[in-house]
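Colleague: pasting the structure only:
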């Protein structure tokens, strides 16, 4: 079994303007899966170390392409989810 807990890719990244937590504005860039150091938050880890951004389908397909079976998917955060958790298992 493998559990991945990370940022919700659709609502976190340099393309997500989160200055107003009740109205997250998604700007162009979400579909650009790539390594980035761009960040909207001063001093964020992403701006110092970088991060690999994957759109949600690419992230989930990475598990499936590795031969793993999706068991559970959960989100956390209000009003817009910021955490995504995925539990996968190797068949057999």
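Modeller: Looks like it came in fine. A quick note: this is a predicted structure, and the numbers were derived from the prediction, not measured. Numbers count the residues shown, from 1 in each chain.

Colleague: every contact and neighbour count from this point should use C-alpha atoms.
Modeller: OK.

Colleague: sec struct for residue 47, please.
Modeller: helix (DSSP: H, G, I helix; E, B strand; the rest coil).

Colleague: spatially, which residue comes closest to it, not counting chain neighbours?
Modeller: Of all residues not flanking residue 47 in the chain, residue 37 sits nearest, at 4.6 Å (CA to CA, 6 or more residues apart in numbering).

Colleague: take a look at this one as well, against the first:
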């Protein structure tokens, strides 16, 4: 089970990330769409994605390991549960759909987490995932400021957790300096979905910069 790393940063996080970025919200609207069934948001944090799912008509349930982050989500009037993405406290086939955002940079074993999502989804239920592009966002990538492209350093192929001192993490004012980051190369990232029996229907590279800093996908099994 992943350790709790976000307790103590929820208040700061609200100022750091007060809303979903436009490309993330648009991807969620496009890939998930409107619905009326139960949708699980894995790694919900302060509930930004959970709230967006509810706005699309779904009966949204969020789950996160950090009680501090969940308190903020509850303040938004959301239904949330404390638990690990790697050991979801739900029966098989409980949910009609699932979403997750940026969890591959937080959970210790992303493959296990995706396998758990597969377990609690009904057959053919969609999973929509949005997160940092493994090629351009990670401990190996140092941003040069503004809208510039990242400067890439050795380490892209290393699959492991980094603390806040890694080159692409060491922004003292940023989130990853506080909670660290897990890096997965793109092949390992995609293998987590395929290994859980998902077929990837859509894969998109997003971002307003000159390079794609966000990936989004929809998968089913």
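Modeller: Structure's in. What do you need? All of these numbers come straight from a predicted model, not from anything done at the bench.

Colleague: which residues does the residue nearest to residue 47 of the first structure contact?
Modeller: 46, 47, 48, 49, 50, 51 (CA atoms under 8 Å, 6 or more residues apart in numbering).

Colleague: of the residues you listed, buried ones?
Modeller: 46, 47, 51 (16 or more other CA atoms under 10 Å).

Colleague: need these in JSON lines with distance to residue 24 of the first structure, can you?
Modeller: Below are those laid out as JSON lines (distance: CA to CA, whole Å):
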{"residue": "46", "distance to residue 24 of the first structure": "19"}
{"residue": "47", "distance to residue 24 of the first structure": "20"}
{"residue": "51", "distance to residue 24 of the first structure": "20"}
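
Colleague: number of nearby residues for residue 169 of the second structure?
Modeller: Neighbour count of residue 169 of the second structure, defined by other CA atoms under 10 Å: 25.

Colleague: tell me which stretches of the second structure form helices.
Modeller: 10-16, 22-31, 48-55, 67-75, 110-120, 175-179, 186-195 (DSSP state H).

Colleague: nearest to residue 216 of the second structure, of those helices?
Modeller: For residue 216 of the second structure, the closest of those is helix 22-31, at 6.7 Å, according to CA to CA.

Colleague: mind listing what whatever residue of the first structure lines up with residue 133 of the second structure touches?
Modeller: Under the alignment (TM-score structural alignment), residue 133 of the second structure maps onto residue 8 of the first structure. The contact partners of residue 8 of the first structure, taken as CA under 8 Å, 6+ apart, are 75, 81, 82, 83, 84.

Colleague: at 6 Å instead, please
Modeller: Taking CA atoms under 6 Å, 6 or more residues apart in numbering, we find residue 8 of the first structure in contact with 82, 83, 84.

Colleague: quick one: which of those has the most company?
Modeller: Going by other CA under 10 Å, residue 84 tops those with 18 neighbours.

Colleague: please verify my assumption that residue 39 of the first structure contacts residue 14.
Modeller: Yes - if you go by CA atoms under 6 Å, residue 39 of the first structure and residue 14 touch, sitting 4.7 Å apart.

Colleague: counterpart of residue 197 of the second structure over in the first structure?
Modeller: Alignment note: residue 197 of the second structure maps to residue 67 in the first structure; criterion TM-score structural alignment.

Colleague: could you measure from that match over to residue 61 of the first structure?
Modeller: According to CA to CA, to the nearest Å, residue 67 of the first structure and residue 61 of the first structure sit 10 Å apart.

Colleague: same question, residue 52 of the first structure
Modeller: With CA to CA as the criterion, residue 52 of the first structure and residue 61 of the first structure are 15 Å apart.

Colleague: can you check residue 81 of the first structure too?
Modeller: For residue 81 of the first structure relative to residue 61 of the first structure (CA to CA), the value is 20 Å.

Colleague: between those two, which has more neighbouring residues?
Modeller: residue 81 (16 against 13).

Colleague: for that one, give me its contacts.
Modeller: residue 75.

Colleague: map it across to the second structure for me.
Modeller: Using TM-score structural alignment, residue 81 of the first structure sits opposite residue 212 in the second structure.

Colleague: repeat for residue 58 of the first structure
Modeller: So residue 58 of the first structure corresponds to residue 188, using TM-score structural alignment.

Colleague: what's the neighbour count on residue 139 of the second structure?
Modeller: 28.

Colleague: what's the answer for the one 3 residues further on, then?
Modeller: The tally of other residues near residue 142 of the second structure (other CA under 10 Å) stands at 20.
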